[in-house]
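**Q** predicted coordinates and the sequence they were generated for:
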Amino acid sequence: MASRKAGRKWPALAALGFLLLAGPALTAEQAFRIDPPAQDLPAAEMQSASIVLAGGCFWGVQGVFQHVKGVTSAVSGYAGGNARTASYTLVSTGQTEHAEAVEVTYDPRQISLGRILQIFFSVAHDPTQLMRQGPDVGPQYRSAIFPANEAQRKVVAAYIAQLDASGAYRKPVATKVEALNGFFPAEDYHQDYMTRNPRQPYIVINDAPKVDNLSKLFSDLYREKPVLVFAGG
């Protein structure tokens, strides 16, 4: 479903009517704080690390992590397919193997991989839905993590197992761990979308609540001013 992208803005009443007719599954997630991973990577001396996260529309995932302390960059893009098909027009067909994803680059001296994952599973998306987030349906909106290396993969796999064993959710975690064959930044108009379009109905209904949940559930990691891809938003 490509109902809210390509720079188009929903008329507010039409968007609200659609969501009401579609039912409560299409409203913003009711987030809650979950335990951090029992297994994490040790604090590193290196200044930068990154991991690619896919959890529905990249506007919201990017918007959340741009407000996280220790994150130095959050770039919307595509992962799972190849360079030839890494464009919004093609990815929107759901036939490219790509997922809308965000490359989160962070300073391991300030925030650990485990805390990044805790936020991802708590407020950035609903990890119990595999091929759907809110009003968006299809493999391009799947829940997936693309670790940068084997150490990250082990932490991610262990955390998914931990969450399932703890019964944190009413349903099993559907998030898949996939090989990172490349990350391809999305078109410029998709970058910093939440900051540049705060009153767009899709953002107001689906994504702004995620940032609000971040500020409430992770006040120690929340920063008011987002780190943007383009200076000035």
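**A** Received it, and whenever you're ready, just let me know what you need.

**Q** C-alpha only now, for contacts and for neighbours.
**A** Fine.

**Q** which residue comes closest to Ile203 once chain neighbours are left out?
**A** Nearest residue to Ile203, sequence neighbours excluded (C-alpha to C-alpha, 6 or more residues apart in numbering): Met194, at 6.5 Å.

**Q** comparison target below:
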Amino acid sequence: MRLALIVPLAAASVFAIVFQAARASGSERRVVPLPVGTNPGGAGAGTPLKPAAGHQLAIFAQGCFWGTEYRFRQVPGVLATAVGYTGGQTKNPTYEQVGDHGTGHAEAVLIEFDPAKVSYARLLEIFWSSHDSTSGNRQGPDVGSQYRSAIFTFGPEQQAQGLASRDAEQKKLVDRITTEIAPAGPFWKAEDYHQQWDEKHGYESCPLPRHARAKTGS
């Protein structure tokens, strides 16, 4: 069956995205193909994911996706979000499969935003300031490649801005930034119970105080 993915921050603010339900490990799973081309295979193949007119998409990974989603949902101009898995090889992975480190995916948040209200450059500033970009495959107590720092970009302009922001951030830090910056590939929407986890439970579950060491005078 075909369903509409609606992840609102407000009644008039939704993802206008259509996706297709699929089956994996005996339970319903959903895949959200990306707007750059189409998902190369699996459920939902050929179904484009497009933001509403005048809006843009961004994908960030910075550890546990519960906390990442919560932080970006507080930003004026961010219209809607969904957490999921991206940057890996396996189609339609489950949370358990990603956690076993065999799929190569990162936990990430897909964001729809209004560039007239918040710029991509501002989202990058929030990204860099809200986690440790030098810690490799971990954030705080969470260890594994699924918790790596990454920016998945939509188009050459976002790619250029991401790389430039990384260079600027590196000048402030002692340790080498390990953040991956790459064009967005298939984004697999996570299980429903992960979506807006912190809002459902009434607290920020994955606070990520920044621990990257700044250079003296930075």
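**A** It's in. For clarity, every value in this text was computed on a predicted model and none was experimentally measured.

**Q** can you calculate the TM-score here?
**A** For this chain pair, the superposition-based TM-score is 0.68 by TM-score structural alignment, normalised by the length of structure 2; 158 aligned residues with a C-alpha RMSD of 1.9 Å.

**Q** if we can go back for a sec, how about the residue nearest to Ile203 of structure 1, what's its match in structure 2?
**A** Alignment note: Met194 of structure 1 maps to Asp198 in structure 2; criterion TM-score structural alignment.

**Q** if I look at the residue nearest the centre of structure 2, how far off is Thr81 of structure 2?
**A** Nearest to the mean C-alpha position of structure 2, by C-alpha atoms, centre = their mean, lies Val109 at 2.4 Å. Distance of Val109 of structure 2 to Thr81 of structure 2, given as C-alpha to C-alpha, to the nearest Å: 7 Å.

**Q** need the overlap of contacts for these two.
**A** Glu69 (C-alpha atoms under 8 Å, 6 or more residues apart in numbering).

**Q** sorry, back to before: per the alignment, the residue nearest to the centre of structure 2 pairs with which residue of structure 1?
**A** With TM-score structural alignment as the criterion, Val109 of structure 2 pairs with Val102.

**Q** now swap in Ser133 of structure 2 and tell me
**A** Mapped onto structure 1 by TM-score structural alignment, Ser133 of structure 2 lines up with Pro127.

**Q** Thr96 of structure 1 in helix, strand or coil?
**A** coil (DSSP: H, G, I helix; E, B strand; the rest coil).

**Q** does it touch Ala83 like I think?
**A** No - if you go by C-alpha atoms under 8 Å, Thr96 of structure 1 and Ala83 don't touch, sitting 10.2 Å apart.

**Q** who has more neighbours out of those two?
**A** Thr96 (20 against 14; other C-alpha atoms under 10 Å).

**Q** okay, now Ala74 of structure 1: neighbour count?
**A** Quick note: Ala74 of structure 1 (other C-alpha under 10 Å) scores 29 neighbours.

**Q** roughly how far apart are the aligned residue in structure 2 for it and Leu110 of structure 2?
**A** With TM-score structural alignment defining the correspondence, Ala74 of structure 1 maps onto Thr81 in structure 2. Per C-alpha to C-alpha, Thr81 of structure 2 is found 5 Å from Leu110 of structure 2.

**Q** same deal with Tyr203 of structure 2?
**A** Taken as C-alpha to C-alpha, the span from Tyr203 of structure 2 to Leu110 of structure 2 is 21 Å.

**Q** who's more crowded, the two?
**A** Shown here are Tyr203 of structure 2 and Leu110; by other C-alpha under 10 Å, Leu110 has more neighbours (23 against 12).

**Q** in three-state terms, label that one for me.
**A** Leu110 of structure 2 ends up strand, using three-state DSSP.

**Q** now do the strands in structure 1.
**A** Using DSSP state E, the strands of structure 1 run over 49-55, 71-79, 99-106, 132-133, 136-137, 143-146, 176-177, 183-185.

**Q** cool, thanks, signing off.
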